[in-house]
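Peer 1: predicted structure and sequence below. I'll ask about it afterward.
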Amino acid sequence: MIEKIPLAGVIGSPVAHSKSPRLHRHWLERYGIAGYYIPMDVAQADLKEVLAALPKMGFVGVNVTIPHKETILGLADLVSDRAALIGAANTLIFRADGKVHADNTDGIGFIENLRHGAPGWEPTAGPAAILGAGGAARAVIAALSEQGVREIRVSNRTRSRAEALRAEFGPKIVVYDWVQAANMVEGAATVVNTTSLGMVGKSEFRVPLDALSPGTVVSDLVYTPLETTFLREARARGCVAVDGLGMLLHQAAPGFERWFGRRPEVDEAARAVVLAG
């Protein structure tokens, strides 16, 4: 009897820009796994119907991207604690019993990227400072909290979104006005940009970084360009700079393992494949 070839993919709208298919194809070829990873542009109105059809077509799971990461929680049968805490899912597993399991691996990807890019990083060394209060910030805050960071400073252009995070995550969140973002980084051991500032086609990153201390671990979730203004200026001040590409790679690994049965290695070859796209 011929076994079914496992299928996986990414659903969102748009998805043509996604680097995930290139990465997963690289891993499938590297490990000699008979499987496919397919980008699928799915409209919000069709999401429920598509989700019901995919397992019947041989799909073992999918990644979920904008604009479906929040909506999908209401359609899944099982939701992991971390996906519920973050309020979004990026990975679905279609189980053998027919149930859809929703998870979020963004926090895992963020922490793994920090540990790889800054091997001496110690989460309890001091406060963390987060620029932004969107979905990516939620994943980062949840991950840092889990790692034992005791104070997490948050600044967002719309203060109410940062206040909402404090209401949800508790008193360890300290909110700063956006005009005080430059002061927020003083004394921080970890500083993370979760905004789109500095991304190709977006507004420039203009938050002054004079208060950064040498040795501070800084990370930018933006990876186009790979060397952002934020990272370049932080590195010039003696900080340990970690680019955002590694988070993309590391968050993809758990899904690949669940779908295809092999934990893929995140290495220079994987980075090169994604950068070439």
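Peer 2: Right, received. Where do you want to start? Residues are numbered from 1 along each chain as shown.

Peer 1: use CA for all of it now, contacts and neighbours both
Peer 2: Fine.

Peer 1: what about Gly261, neighbour count?
Peer 2: Counted with other Cα atoms under 10 Å, the neighbours of Gly261 add up to 11.

Peer 1: equivalent analysis for Arg138, please.
Peer 2: Around Arg138 there are 24 residues (other Cα under 10 Å).

Peer 1: chain neighbours aside, what residue packs nearest to it?
Peer 2: Spatial nearest neighbour of Arg138, excluding adjacent residues (Cα to Cα, 6 or more residues apart in numbering): Ile86 at 5.5 Å.

Peer 1: identify the residues contacting the one you found.
Peer 2: Going by Cα atoms under 8 Å, 6 or more residues apart in numbering, Ile86 touches Asn104, Gly135, Arg138, Ala139, Ala142.

Peer 1: the first one reaches Arg82, doesn't it?
Peer 2: Yes: applying Cα atoms under 8 Å, one finds Asn104 in contact with Arg82, separated by 6.4 Å.

Peer 1: more neighbours: the two, which one.
Peer 2: Asn104 (28 against 20).

Peer 1: what sits in contact with each of Asn104 and Arg82?
Peer 2: Common neighbours of Asn104 and Arg82 (Cα under 8 Å, 6+ apart) do not exist.

Peer 1: which non-adjacent residue is nearest the most centrally placed residue in the chain?
Peer 2: The residue lying closest to the centre of the chain (Cα atoms, centre = their mean) is Asp106, at 3.4 Å. The shortest distance from Asp106 to any non-neighbouring residue, by Cα to Cα, 6+ apart, is to Gln251 (5.3 Å).

Peer 1: and if you look at Leu114?
Peer 2: Val242 (6.7 Å).

Peer 1: what does Arg262 give?
Peer 2: Phe256 (7.1 Å).

Peer 1: surely that neighbour touches His24?
Peer 2: Yes: judged on Cα under 8 Å, Phe256 makes contact with His24 at a distance of 7.4 Å.

Peer 1: and the helices in this protein?
Peer 2: 20-30, 47-53, 81-86, 106-117, 135-146, 159-169, 181-184, 229-236, 245-260, 268-275 (DSSP state H).

Peer 1: so which elements touch the first one?
Peer 2: Identification of packing neighbours for helix 20-30 by 3 or more Cα pairs under 8 Å, 6 or more residues apart in numbering; DSSP states H and E yields strand 7-12, strand 36-41, helix 245-260, helix 268-275.

Peer 1: measure Thr229 to Asp81 for me?
Peer 2: As judged by Cα to Cα, to the nearest Å, Thr229 and Asp81 stand 35 Å apart.

Peer 1: so which of these two has more stuff around it?
Peer 2: A direct count of neighbours by other Cα under 10 Å for Thr229 and Asp81 places Thr229 higher, at 17 against 12.

Peer 1: the structure to be compared is supplied as follows:
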Amino acid sequence: MSNTPKAAITGWPVTYSRSPLVHGHWLKKYGLEGEYGRRDVDPETAEDFYRNFKDSGLVGCNVTVPHKELAASVCAELDPAAEAMGAANTLWIDDSGKLCGANTDGIGFLGNLDQLAPGWDDNPGTAIVLGAGGAARAVIWSLLSRKFETVHIFNRTAKKAMEMAEKFGSSTIGHAWDDLGDYIGKADLLINTTSLGMRGKAPLEIDLGPLPESALVSDIVYVPMKTDLLKKAEARGNRTVDGLGMLLHQAVPAFERWFGMRPEVDEELRAMMIADLEKDG
């Protein structure tokens, strides 16, 4: 019986997940014993898998769509972020045998901006978040943790934006997508959390004309690395941050939890990931 700690990305499907590249790079870089792979978890058996995670042979796992909410619901303990979001992307068994969960998506978002746009939150004012899904939830949580005064949420289904705003309190306001033009001129920060603009998806069509030049623009999409939103923002003089770093930084606390060393998101890792993304065209 091997004592090598094993972790994996779990979800349905996980064939194309790049998480094994990230964790594999760190295991090799730091010379650690360990393995990180992929494990497809069929939605029909997912509850049983996570509820009995201690029988999986893994010391922990990442959780991706569509199981983040389910994973959180079967954990004995959740960190404050997972508790607030009702979703977990990182699981481990503690010393007493309990299944614990965390949500590091918000940490990943913040780590990316801290690294690539230092000082971005020196004067936290007004943020605009496009979308009202799981990624938006993580981004909103992280912005409020950095004391942003107001977060406006815009979604194609206005009701979803308003329901999400209600969960986060009076600093968040939900809107219909068509009202974006009335608010974009007030933004200090604009973040796309939708899949619009991703390769193979519909384009993100918004007018950046009224956006202040001082506003930072971020897109959590990283395929392509430079989305049309980021290209248009750069062309008019806005600072921009791509979405790759969110994927890399959200992996840091999970790796430390399972393998006992806090890894670094450095240029070598970014370059390796960019080269891999470019292979896919």
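Peer 2: Great, that's in hand. Since the model is a prediction, treat every value here as computed from it, not as a measurement.

Peer 1: any idea what the TM-score comes out to?
Peer 2: Aligned and superposed, the two chains score 0.95 in TM-score terms (TM-score structural alignment, normalised by the length of the first structure); 276 aligned residues with a Cα RMSD of 1.5 Å.

Peer 1: that older thread, if I look at the residue nearest to Leu114 of the first structure, how far off is Leu23 of the first structure?
Peer 2: With Cα to Cα as the criterion, Val242 of the first structure and Leu23 of the first structure are 20 Å apart.

Peer 1: what of Thr216 of the first structure?
Peer 2: Using Cα to Cα, Thr216 of the first structure is found at 30 Å from Leu23 of the first structure.

Peer 1: those two: which has the busier surroundings?
Peer 2: Thr216 (26 against 23).

Peer 1: now do the contacts for that one.
Peer 2: Ala188, Ala189, Thr190, Val191, Gly238, Cys239, Val240.

Peer 1: kindly report the same for Asp210 of the first structure.
Peer 2: Contact analysis of Asp210 of the first structure by Cα under 8 Å, 6+ apart lists Ala182.

Peer 1: repeat that for 10 Å
Peer 2: Asp210 of the first structure sits next to Ala182, Asn183, Val185, Glu186, Glu233, Ala234, Arg237 when contact means Cα atoms under 10 Å, 6 or more residues apart in numbering.

Peer 1: correct me, but the fifth one touches Leu209?
Peer 2: Yes: with contact defined as Cα atoms under 10 Å, Glu233 of the first structure and Leu209 form a contacting pair (7.4 Å).

Peer 1: so what sits against both of these two?
Peer 2: By Cα under 10 Å, 6+ apart, no residue touches both Glu233 of the first structure and Leu209.

Peer 1: rewinding a little: let's have the contacts of Asp210 of the first structure in JSON lines, adding distance to Phe110 of the first structure and neighbour count.
Peer 2: Formatted as JSON lines, these follow (distance: Cα to Cα, whole Å; neighbours: other Cα atoms under 10 Å):
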{"residue": "Ala182", "distance to Phe110 of the first structure": "23", "neighbour count": "18"}
{"residue": "Asn183", "distance to Phe110 of the first structure": "24", "neighbour count": "18"}
{"residue": "Val185", "distance to Phe110 of the first structure": "19", "neighbour count": "26"}
{"residue": "Glu186", "distance to Phe110 of the first structure": "22", "neighbour count": "17"}
{"residue": "Glu233", "distance to Phe110 of the first structure": "21", "neighbour count": "17"}
{"residue": "Ala234", "distance to Phe110 of the first structure": "19", "neighbour count": "24"}
{"residue": "Arg237", "distance to Phe110 of the first structure": "23", "neighbour count": "17"}
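
Peer 1: tell me which of those is nearest to Met57 of the first structure?
Peer 2: Ala234 (48.0 Å; Cα to Cα).

Peer 1: distance of the closest one from Gly261 of the first structure?
Peer 2: Applying Cα to Cα to Ala234 of the first structure and Gly261 of the first structure gives a distance of 39 Å.

Peer 1: what does Met40 of the first structure give?
Peer 2: 22 Å.

Peer 1: with Ala142 of the first structure instead?
Peer 2: Ala142 of the first structure is 27 Å from Gly261 of the first structure, by Cα to Cα.

Peer 1: against Phe256 of the first structure, how distant is Tyr31 of the first structure?
Peer 2: Tyr31 of the first structure is 12 Å from Phe256 of the first structure, by Cα to Cα.

Peer 1: residues shared between the contacts of these two?
Peer 2: If you check Tyr31 of the first structure and Phe256 against Cα under 10 Å, 6+ apart, the residues they both contact are Arg262, Arg263, Pro264.

Peer 1: tally up the residues packed near the second one, please.
Peer 2: Put plainly, it is Arg263 of the first structure. With other Cα under 10 Å as criterion, Arg263 of the first structure counts 15.

Peer 1: so who does it touch?
Peer 2: Trp27, Tyr31, Ala253, Pro254, Gly255, Phe256, Glu257.

Peer 1: same check, this time on Glu278 of the second structure
Peer 2: Glu278 of the second structure neighbours (Cα under 10 Å, 6+ apart): Val223, Pro224, Met225.

Peer 1: number of nearby residues for the first one?
Peer 2: Meaning Val223 of the second structure. The burial count for Val223 of the second structure: 20, using other Cα under 10 Å.

Peer 1: before we move on, the earlier item: let's have the helices of the first structure in CSV, adding distance to Pro123 of the first structure.
Peer 2: Putting those into CSV (distance: least, Cα to Cα, whole Å) gives the following:
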stretch, distance to Pro123 of the first structure
helix 20-30, 29
helix 47-53, 38
helix 81-86, 19
helix 106-117, 10
helix 135-146, 7
helix 159-169, 17
helix 181-184, 17
helix 229-236, 19
helix 245-260, 17
helix 268-275, 25
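
Peer 1: indicate which one of the ones you listed is closest to Ile152 of the first structure.
Peer 2: Taking Cα to Cα, helix 135-146 is the member of the helices of the first structure nearest to Ile152 of the first structure, at 7.4 Å.

Peer 1: distance from that closest one to the second structure after superposition?
Peer 2: On superposition with the second structure, the mean distance recorded for helix 135-146 of the first structure (mean Cα distance after the TM-score superposition for the first structure) is 0.6 Å.

Peer 1: now that helix: buried residues?
Peer 2: Gly135, Ala136, Ala137, Arg138, Ala139, Val140, Ile141, Ala142, Ala143, Leu144, Ser145 (16 or more other Cα atoms under 10 Å).

Peer 1: for those residues, which one is nearest Glu151 of the first structure?
Peer 2: Closest approach between the buried residues of helix 135-146 of the first structure and Glu151 of the first structure, by Cα to Cα: Ser145, at 8.6 Å.

Peer 1: quick check: the aligned residue for that closest one in the second structure?
Peer 2: Aligned counterpart of Ser145 of the first structure in the second structure: Leu144 (TM-score structural alignment).

Peer 1: how far away is that match from Lys68 of the second structure?
Peer 2: 21 Å.

Peer 1: now swap in Leu229 of the second structure and tell me
Peer 2: Note on Leu229 of the second structure: its distance to Lys68 of the second structure, by Cα to Cα, is 28 Å.
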